[in-house]
Every structure is written in structure tokens, then in C-alpha cells.
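1. Fold the following, please.
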Amino acid sequence: MVNFNGNLFSKDSEILTQNNRGLKYGDALFETIRCVNGTVFFWEDHYFRLMASMRILRMEIPMEFTLEFLEEQIRRTVGKNDFANSPSRVRLTVFRNDGGFYGPLTNKISYIIEVSPLESPFYIIEEVPYVVELFKDYYVNKDMLSNLKTTNKVLNVVASVYAKENGYQNCLLINNDKNVVETINGNLFLVSGEKVKTPPLTDGSLNGIIRKKLLEILSSLDDITLEEASISPFELQKADELFITNSISGIIPITKYRKKQFDTTFSKSLVGKLNAKARVG
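-> Here you go, the predicted model:
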């Protein structure tokens, strides 16, 4: 079942038309959320990121769009898909209503909630090779729009095709300054000795929810120096570890970049802390 503006439809229902602004102009935002046994992981963070993003895009936020209302709609949709007692992946998409060309006729919005199953109720790390490469054909812009989780993801799509064609599990995306910003599907962290770095939002990286939670965890560790700073491609092969974060997988250790094999000890040590933080909310 799919939730469209509070009404439930079968997944094969023809809900949207050719006039949908998300389709025509990428005029939409989305949140990808992990839900386990009725608990919506990091829901407040997802909600407030969505509200801030809607304001930046000058979308009209409906009066009923409260934290509690949307959480209930998510749980309702999860329950109707028979995932109330199992882990699931939720996608909440908000788009400006039909009408207009580049200039919309209205700033009012609609939303869709979709649900699909997940295998594990916890964040886990799979013991598999994870090889990445730089994607240099196109660049991430250094501006606030790059921080938002919009449906304008054609760069990520093309990079995904490149990765598949060349046998990589992921690609590292760079900005116009040729600094590494993020990966196709998450934020990037670099570990070198006792120092952990992640690209700053000013470099164009996504304002990721798990990025935020990892920053909170890392800042509480006495033996770690945390830095939000630009990462040059030349630093990658000198690092001890590289890992990716996103809301569905949690932490994904990178095992190889070009000729460099990476350790995964530190990233594995963070998974338990992230799961504990998810349970707390």
C-alpha cells in the first residue's frame, strides 16, 4: 500500500499524472527512513530537516504537517503493509502541486509514503569487499541546494551507472574545487590515526542524518580529534580507513580505493554506538 495525502492505495495504482512537478522539474524533497517494530529511527531529525528544506524551497507547509501527524501516517502505512513488527525502509516524498512551468502556480504540496522490507532490525556491517573510485565526469555544486535531499539526483544516477559498468560498489563525488564531497548514497568519513574528517556542508555535501549522529558520537570520544574539513583526493590513499554513512545502512566500510586496502576496525567499533543512539531516538 502507498499513502498519498493520507489515503491508502495499492502499489500499482496510477496516482500521479504527467503534470507532476517532481517528474517535470525535480521540484520535490524526500526522506529515506528506517522503521523497526513501530519505531521510526531518528524521526525528529528527519522531520526538522524536511521542514527546513521545504522552507528553503519556498513550499507551503500545511497546518497539519506536525511531527506527530507525519509519524502517525508513517506508522499507519507501515502497518497496512504488514511491517508493523519487522524492519522496513520508508520513503516520504513531498512535492509541489501540479501547475505552471518553471514558475509554479501554487506552493501547496502533496506527499507520498512508500514502504519496503529490510532484512535486519539493527545496523550491521557486512564482511564483503567494497571498492570505490572517483567519479570525475560531473561535479557537486558548493551551495545550499546540494545540502538538501531533493529529487534532483541525476549526478548520482550517472555515477551509479559508471560504478556498475566498471565493477565498483560506489563512487566518490567531487565538487568544482576537486575536493571529495560524498558518495553516491551517503556521506564520507576519513580516519587517519586518531583524527576523523568529514567534508563540511559548505563543500556541498548532503546534510545527512547519520552524518549528524556520527558527529555527535565522535565528539564525545576523548581519544578522537574530529574535523569537518575539505578532503583532497590525495588524502584518500594515505588514510587508515574510509567509511560511508546513510540512514538505511548506517555505516559502510570502504575496503579498497585504487591500490589501497583499508582497515575497518574503527568503523566497526562505531556500529554498536549508532544502534544504541537509534534505540534512544
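2. all contacts plus neighbour counts: C-alpha atoms, from now on.
-> Fine.
3. show me the contacts for the most centrally placed residue in the chain.
-> Here the mean C-alpha position of the chain is nearest to the C-alpha of Asn246 (C-alpha atoms, centre = their mean), at a distance of 5.0 Å. Counting by C-alpha atoms under 8 Å, 6 or more residues apart in numbering, Asn246 makes contact with Asn185, Gly186, Asn187, Gly208, Ile209, Ile210, Arg211.
4. mind redoing it with 10 Å?
-> Thr32, Ile33, Asn185, Gly186, Asn187, Leu188, Gly208, Ile209, Ile210, Arg211, Ile252 (C-alpha atoms under 10 Å, 6 or more residues apart in numbering).
5. for stretch 79-86, which positions count as buried?
-> Neighbour counts over stretch 79-86 (16 or more other C-alpha atoms under 10 Å) mark Gly79, Asn81, Phe83, Ala84, Ser86 as buried.
6. wait, doesn't the third one sit right on Val115?
-> What that stands for is Phe83. Yes: using C-alpha atoms under 10 Å, Phe83 makes contact with Val115 at a distance of 8.5 Å.
7. Which neighbours do those two have in common?
-> What both Phe83 and Val115 touch, as defined by C-alpha under 10 Å, 6+ apart, is the set Cys35, Thr77, Arg89.
8. Helices along the stretch 101-250 of the chain, start to end?
-> 144-147, 154-166, 209-219, 233-236 (DSSP state H, counting those that start in this stretch).
9. Go through those and name the closest to Leu16.
-> Among those, the nearest to Leu16 by C-alpha to C-alpha is helix 154-166 (20.6 Å).
10. outside of the closest one, which residues touch it?
-> 26, 131-140, 153, 168-173, 183-185.
11. if I pick the residue nearest to Leu206 when sequence neighbours are not counted, what's in contact with it?
-> Nearest residue to Leu206, sequence neighbours excluded (C-alpha to C-alpha, 6 or more residues apart in numbering): Asn147, at 4.1 Å. Counting by C-alpha under 10 Å, 6+ apart, Asn147 touches Ser53, Asn141, Leu201, Thr202, Asp203, Gly204, Ser205, Leu206, Asn207, Gly208.
12. Repeat that for Asp240.
-> Applying C-alpha under 10 Å, 6+ apart to Asp240 gives the contacts Leu190, Val191, Ser192, Gly193, Glu194, Lys260, Gln261, Phe262, Asp263, Thr264, Thr265, Phe266.
13. To check against the first, give me the structure of this:
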Amino acid sequence: MINFNGKLVEGSSFVTCDNRGYKYGDALFETLKVVHGKILFWEDHYFRLMASMRIMRMEIPMNFTMEFLESEILKTINANGLAKSSVRVRCNIDRGDGGKYLPKERNISYSIIAERLDSDFYTVSNLKAYTVELYKDFFIAPGLLSTLKTNNKAINVLGSIYAEENDFDNCLLLNTNKSVVEALQGNLFLVSGESIKTPPILDGCLNGIMRKQIIDVILNSGDYVLDETSISPFELQKADELFITNVIVGIQPILKYRKKNFETKISEDLLRRLNTKMRLS
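-> A predicted model of the protein is given here:
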């Protein structure tokens, strides 16, 4: 069952050919992890969504409170019999139907989809493989628009096809300044000794929710130093560790980039600290 503007419907027949998200990518989305009815980092997701809607000049409906959207998400989960499971939720926000580039109306439409996940807490996976490569066919523009989770994900689609065709598990994306920005499905962190680097938001990386959580864990660890600064491709093979973050997997260590094999000691330590933080919250 899909929640479309508060109504539970079967399938995706509610999307028309005139839907602006479908025609122009005029839409935002949030990917959430929900564990036994608890939306992880819900406040951060909600405020990112509201900020993104303002940047996209979407008129936020009066009823789009944190409590309202939370109840709609949980209603969708319950309708699919997933109340006692771990769930991946996609909440899509668009301007409905009509208009060309300029919307005819400023109405807001939403849909919510839920699917089962295997694991409640975050674990380190794929320790036998996980190889990445740079994707250099197209580049991300630095700036605020690139930090949003919009439906315009052409570079991620093309990069994913490139990765599959060349037997890579993921690709790293570059911006037009040729700095490494992020991975196809998450933010990038680079470890050298006790220093951990991640690209700044204005380089064009996604303003990731898990990125924020990991930064908080690093800053409160007392053991590591965080540096939000641009990453050159030449730094990748010199790093001790590389890892990717998103709210579904938590931390995904990168095991190999070109001729360099990476350790996972610090990424595993940060993941343990993240799970502890979640249990205490």
C-alpha cells in the first residue's frame, strides 16, 4: 500500500503523465530508516525537508508539521504490516500536475512508500570486497542546489550503470572543480591517522543526515579530529581508510580503490559509537 496525499492506494496509478516530479524532476524526497515504529533521526530529516522545500520555493502546507508527517509515515508502515520490522521509507514531495517549467499552481502533493529491511542496527558489511572508482563522465556543480535530495539524479543513475558495467561496487563523484564530492549513494569520509576529512557542503555534496550523525560522533569522540575540506583525487590512495555513509547502511567501508587496499579499524569504531548513541537516545 502507498500513501498518496493521506489516502492508502494500491500500486502507482496515482502518478500521471503531467506530474511535475515525473516530467521535470520538480520534486524532493527523504529516505528514512524506521525501526519497530521509531523513525531514526526524524527531527533532522524533517528540518532538512522543510529547508529543502524553501530552497525549491515550494509553499509548505500549514498541516506539514513534524507530528503530521510522522503519523502519515507510521500509517503507511502499519498498512503494510511492517510495524514490528525495520523499514526503508521514501517520502516524495512534489508540486503535483500542470504547467511547463513554470508551475500553473503551487499545490503540494506527497507520497510515501515502505519496504522491509533486514537489519535493525547498523553493521559493517561487504568486508570481502567493495571496490570503488572515480566517475568522470559528468560532474556535480558546487553550490546549494546540489546538496538537496531532488528527483533529478541523472548523474547517480549513469554512475550506477557505469559501476555495474565495470564490476565496481560504487563510484565516487567529482565536482566541476575536480574535487571528490561524494559516492553515488552517500557521503564520503577519508581517514589519515587520527584525522578524518569530509567534503564541505558548498563543494556540492549531499547534506546527508548520516553525515551529520557521523560528524557529531567524531566531534564528541575525543579521539579523532574532523576536517571539513575539499578532497583531491590524489589523496584517495594515500588514505588509511575511506568510507561512505547514509541512513540505510550507516557506514560502508571502502576496501579497494585502484591499487590501494584500505583498513576498516576506525570506520568500525565509529559504527560502534553510532549504535551506542542510538541506543542511548
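14. quick one: TM-score?
-> TM-score for the superposed chains, counting by TM-score structural alignment, normalised by the length of structure 1: 0.98, backed by 280 aligned residues with a C-alpha RMSD of 0.9 Å.
15. Of the contacts of helix 154-166 of structure 1, which count as buried by neighbour count?
-> 26, 131-135, 139-140, 168, 170-173, 183-185.
16. among these, which two are most distant?
-> Across these (C-alpha to C-alpha), the longest gap, 30.2 Å, separates Gly26 and Val131.
17. what's the longest helix in structure 1?
-> Ranked by residue count and defined by DSSP state H, the top helix of structure 1 is helix 265-280.
18. Following superposition onto structure 2, what is the mean distance for it?
-> Mean deviation of helix 265-280 of structure 1 from its aligned counterpart in structure 2 after superposition (mean C-alpha distance after the TM-score superposition for structure 1): 1.8 Å.
19. what's in contact with that helix?
-> Contacts for helix 265-280 of structure 1 (C-alpha under 10 Å, 6+ apart): 34, 36, 39-43, 121-126, 189-191, 210, 213-214, 216-218, 240-244, 250-254, 281.
20. Can you select the buried ones from those in ChimeraX?
-> Here is the ChimeraX command that picks out the buried ones among the contacts of helix 265-280 of structure 1, judged by 16+ other C-alpha under 10 Å:
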select :34,36,39,40,41,42,43,122,123,189,190,191,210,213,214,218,240,241,242,243,244,250,251,252,253,254
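21. What about the contacts of helix 265-280 of structure 1, which are in strands?
-> If you go by DSSP state E, the contacts of helix 265-280 of structure 1 have 34, 36, 39-40, 189-191, 241-244, 250-254 in strands.
22. Can you tell me the closest non-neighbouring residue to Ser10 of structure 1?
-> Nearest one to Ser10 of structure 1, counting by C-alpha to C-alpha, 6+ apart, is Met1 at 4.5 Å.
23. In this structure that neighbour contacts Ile15, no?
-> No: between Met1 of structure 1 and Ile15 there is no contact under C-alpha under 10 Å: 12.0 Å.
24. Pull up the overlap in contacts between these two.
-> Joint contacts of Met1 of structure 1 and Ile15 (C-alpha under 10 Å, 6+ apart) are Phe9.
25. The two: which is more packed in?
-> Shown here are Met1 of structure 1 and Ile15; by other C-alpha atoms under 10 Å, Met1 has more neighbours (20 against 11).
26. what's the more buried one in contact with, if anything?
-> 7-13, 77-82, 113-116.
27. again, but for Ala27 of structure 2
-> When contacts are counted by C-alpha under 10 Å, 6+ apart, Ala27 of structure 2 touches 19-21, 53, 56, 58, 92-96, 108-110, 149-152.
28. How about Met58 of structure 2?
-> Met58 of structure 2 neighbours (C-alpha under 10 Å, 6+ apart): Asp26, Ala27, Leu28, Met50, Ala51, Ser52, Ile93, Asp94, Arg95, Arg106, Asn107, Ile108.
29. ok, now how distant is the residue nearest to Gly21 of structure 2 when sequence neighbours are not counted from Ile73 of structure 2?
-> Once flanking residues are discounted, Gly21 of structure 2 sits nearest to Ala27: 4.8 Å by C-alpha to C-alpha, 6+ apart. Noted for Ala27 of structure 2: a distance of 18 Å to Ile73 of structure 2, by C-alpha to C-alpha, to the nearest Å.
30. just Lys33 of structure 2 next, same as before
-> For Lys33 of structure 2 relative to Ile73 of structure 2 (C-alpha to C-alpha), the value is 11 Å.
31. Overlap of the contact sets of the two?
-> Common neighbours of Lys33 of structure 2 and Ile73, using C-alpha under 10 Å, 6+ apart, are Ile39, Val89, Arg90, Ala114.
32. From Tyr122 of structure 2, how far out is the spatially closest residue to the last one that is not a sequence neighbour?
-> Right, Ala114 of structure 2. Leaving aside its sequence neighbours, Ala114 of structure 2 sits nearest to Val89 (C-alpha to C-alpha, 6+ apart; 4.5 Å). Distance from Val89 of structure 2 to Tyr122 of structure 2, counting by C-alpha to C-alpha: 16 Å.
33. Check Lys104 of structure 2 too.
-> Per C-alpha to C-alpha, Lys104 of structure 2 is found 44 Å from Tyr122 of structure 2.
34. Can you get me a residue count around the nearest residue to Ser146 of structure 1 once chain neighbours are set aside?
-> Spatial nearest neighbour of Ser146 of structure 1, excluding adjacent residues (C-alpha to C-alpha, 6+ apart): Gly204 at 5.2 Å. Using other C-alpha under 10 Å, Gly204 of structure 1 has 25 other residues around it.
35. Same question for Val78 of structure 1.
-> With other C-alpha under 10 Å as criterion, Val78 of structure 1 counts 30.
36. Now it. Nearest residue, chain neighbours left out?
-> Ala84 (5.8 Å).
37. Tell me how far whichever residue in structure 2 pairs up with the one you found lies from Ile77 of structure 2.
-> Residue pairing (TM-score structural alignment): Ala84 of structure 1 is matched to Ala83 of structure 2. According to C-alpha to C-alpha, Ala83 of structure 2 and Ile77 of structure 2 sit 6 Å apart.
38. what touches both of those two?
-> Val34, His36, Gly37.
39. Buried only: go through these for me.
-> In the shared contacts of Ala83 and Ile77 of structure 2, burial by neighbour count holds for Val34, Gly37, counting by 16+ other C-alpha under 10 Å.
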